[in-house]
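Trainee: Return atomic coordinates for the entry below.
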Amino acid sequence: MSTANPNRRPLSALLAVLLACAAFLVAPGTAQAGTPAAPTRTAPAPTPASAQALNTMFATYGDTSGRWNGGDSTVSVPLPDGRVAWLFSDTFLGPVNPDGSRPDDNKFVHNSLVVQSGDALTRTLTGGTPAAPLSLVGGERDGERGNAGYWVAGGAVEGRSLRVLYNRYRHTGTGSLDIALAGNALATFALPSLALTSLRDLPLGSTTAWGQSILRDGVYDYVYGTEFAGQGRYAHLARAAADRLGGAWEFWNGTGWSTREADSARLLGASTPPTRWSGRAAATSWSPATAAPPSAPTSSPTRPPHRPAPSPTRSRSSPLPSRPRAGR
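Mentor: Okay, the predicted model is just below:
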């Protein structure tokens, strides 16, 4: 965990990893037959930006907006109208001092959303009010004893909604990292307003944080998760029908698919989030696996996804405490 002063922002930005995230913006998933019609695109999708351009965009917004000035666990989702939803977990809110440091009265929430339009960030979404903000998701539980918040995992557009998986955490002690996974939830945001319309717990356990990556392949959305086992981290794989993250899931058990999460097999040790690379699914890992990865769907090559992908970015603001996140 970083020992940097939380009220001081380093001069060099830490958003270079967003370059890799931005590369995904040019290849949104193809809608499947029978799914709800997506909103009409009214603006061109953003193209990948350089690390410097991304740093400048976030630095400018953090310094001048008076709203978002730092967050972690970054997830970006391109929207049908050409905007981008940047989803964050722990977030600092409020104006910064002229020297780039944070005032002691900056607000802090467990999650937020920042909207990109064109090459600029234009809007910060949270719960509550600007004067008394709450977490965007689960804000009604802010301040509740034992609640450590809902931390963003992965997101995808489904028809006229943005669906986002969140991992819910609880405090287990008084230390900043005395936390444990408490469950997984699915949030739904209406498009194009991005208003939160529902949040529901998923019928999943509390040993695997699901949604570390979501990969569309044919008629399925593949959902990657991370099991926390002592000091170990293990990747798991589930799938749901495309555009149906809120529906029934199946879990890879080492040889086939099961409807029981308890049957889910460990694919890899700690790994980077899966994605496509040269038409194949690829992942990198740095500890032994206990089960061989399944073959990918017939429309893709043999292994579940991954090329080395970025870890969740910490903003140019000072780092927030590390947390046990999959391959991050």
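Trainee: drop to CA atoms for contacts and neighbour counts, all remaining ones
Mentor: Noted.
Trainee: longest helix of this structure?
Mentor: Longest helix in the chain by number of residues, with DSSP state H as the criterion: helix 51-64.
Trainee: starting at the chain centroid, how far to that helix?
Mentor: 20 Å (C-alpha atoms, centre = their mean, to the nearest Å).
Trainee: what's the following helix or strand after it?
Mentor: Moving toward the C-terminus from helix 51-64, the next helix or strand (DSSP states H and E) is strand 68-71.
Trainee: before we move on, the earlier item: mind listing what's buried in the longest helix of the chain?
Mentor: By neighbour count on 16 or more other C-alpha atoms under 10 Å, the buried set for helix 51-64 is Ala51, Leu54, Asn55, Thr56, Met57, Phe58, Ala59, Tyr61, Gly62, Asp63.
Trainee: and Ile262, that's in a strand?
Mentor: For the record, residue 262 is Ala, not Ile. No - under DSSP: H, G, I helix; E, B strand; the rest coil, Ala262 sits outside any strand and is assigned helix.
Trainee: And this one, please, so the two structures can be compared:
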Amino acid sequence: MGRLLHIGALFVIAALSATAALPQCDISVGKGSPATEWNEIFSRNGPGWTGGDTTVSIELPNGDSAFFFSDSFIGEDPQLPGDGSVYLNKNGLRLREPNCLPPICGPKPEVIHYVYNSIVVRSKDGKTVRTLTGPKDKNGYSTSYFKPQGDDPNHMYWLGDPIIVEVGGKKKIWMFLNEWDVARPFDKSFWIKYRSQAIAQMDADTLAIEKIVDLRNKSDESIWGISLWLNEKKELYIYGMRNEGRIEGVKRSTLELANRYKKLYIARVDASKGLDFAADLRNWTAWNGKSFSKRLNDRRSIIPANDSISDELSIRRLTINGKPTFVMVTFDTSVGYSDWKDLYLYSACEPQGPFMTKHFVYRTPTAGQKKLPGMTAAESLQTGMSVYNPHMHPQFTKDGRLLISYNSNLPFGAKPGDSIFADFYRPRFVWVPIAGLATN
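Mentor: Okay, here's the model as predicted:
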């Protein structure tokens, strides 16, 4: 009996030693709750930004925060020709003035003109908010802040993640840009086609665009720059994604099936050598499951094989219980697009993960919602709303709670008339408590 106890004790010690050898960066999370004050901040009626998606943010050197949006509604005066405004009816329902006239849309103003991207800058004290777009075009409409070369109205940049780097002793913002051709409101059907990617360099103080450099030597359609992190050695860690699965009959398959094949990768490059160096994938190394390798095609996913994540997400290094911890926020996308609603947090000790353990933190009430504040009993959206692409904003951490946003929109196939209801298309915000979370 004594010998058996001795052997058993050795097994226990060995198991404990093996466990201790593994990085232990699990987190303890509480139930998320709506961040009402932030929902109100981004229920804006104009002038300026009145709705958009992506919703990534960065704290600027002066303490202000810049929020970067992809497709954006802009409300300005005068309304026509130009951007539509948002107004409240007698019941408090936020409504957009239809404004998309020929030659942009037509012949009926059934839809709202929008720009492909914009920036909203909120002052450190929260007292001022300003919108940045491109200049007005010849028809009086706002244009996108980040624009590819040429005048093709179907050619656009969708925004990735921004990060502050130091170039030549000065602080700059690098922003990943995803280049697409996409249908406009006047097109008969929705379509989208991938082109390439680029990185924009901006002055961190003025947000002026200094240059845009295309990614070079990119061999596939992976989308890089969905999240970024810069370490103390000036190594830029770049998260990317690609649907690797070759699904039989993929055009007939459901999103529930297709999303099971979504993979998350990480690469890195020396940011101290400047943007032109960083934009050349020959200078990148990618995580292959054991180390960072020059062979980018040997990359390995850093999430569990059976998990399905958002097309956009955030990974940030936070201080939790006094130690650096990498935290990822994502929707569970293992169900069809219209049914996405559950937010999860993952954690890891290293930027390359692995992100193995996930914690459910919030179920969005917005998914499937047909009623908006101010609607009468007879009014409703023709289709329930969809939610997607969560991001975290750690510069606003308060009382151990992390601020997270997610986008809301009309689902694919929605009726054009629903676009007049302003609240369908704006970010929603959530506070998520994390035990031991330090203020950023």
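Trainee: re earlier: dump the buried residues of helix 51-64 of the first structure to a markdown table, plus distance to Trp210 of the first structure.
Mentor: Below are the buried residues of helix 51-64 of the first structure laid out as a markdown table (distance: C-alpha to C-alpha, whole Å):
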| residue | distance to Trp210 of the first structure |
| --- | --- |
| Ala51 | 28 |
| Leu54 | 28 |
| Asn55 | 29 |
| Thr56 | 32 |
| Met57 | 30 |
| Phe58 | 28 |
| Ala59 | 30 |
| Tyr61 | 30 |
| Gly62 | 30 |
| Asp63 | 33 |
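Trainee: Asp119 of the first structure maps to what in the second structure?
Mentor: Following TM-score structural alignment, the counterpart assigned to Asp119 of the first structure within the second structure is Gly126.
Trainee: now that match, what's its secondary structure?
Mentor: Judged by three-state DSSP, the three-state class of Gly126 of the second structure is coil.
Trainee: okay, now Gly8 of the second structure: neighbour count?
Mentor: 12 (other C-alpha atoms under 10 Å).
Trainee: and it, that one's in a helix?
Mentor: Yes - under three-state DSSP, Gly8 of the second structure sits within a helix.
Trainee: That one matches what in the first structure?
Mentor: For Gly8 of the second structure, no residue is aligned by TM-score structural alignment.
Trainee: Next one: Gly8 of the second structure from Gly2 of the second structure, what distance?
Mentor: Remark: distance between Gly8 of the second structure and Gly2 of the second structure (C-alpha to C-alpha, to the nearest Å) = 10 Å.
Trainee: before we move on, what about Trp49 of the second structure?
Mentor: 75 Å.
Trainee: okay, the two: which has more neighbours?
Mentor: Comparing Trp49 of the second structure with Gly2 by other C-alpha under 10 Å, the one with more neighbours is Trp49, at 25 against 7.
Trainee: doesn't Phe73 make contact with that one?
Mentor: Yes - using C-alpha atoms under 8 Å, Trp49 of the second structure is in contact with Phe73, at 6.0 Å.
Trainee: can you give me the helices for the first structure?
Mentor: Using DSSP H, helices in the first structure cover 18-23, 51-64.
Trainee: can I get those in CSV with distance to Thr255 of the first structure?
Mentor: Shown next, in CSV, are the helices of the first structure (distance: least, C-alpha to C-alpha, whole Å):
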stretch, distance to Thr255 of the first structure
helix 18-23, 32
helix 51-64, 41
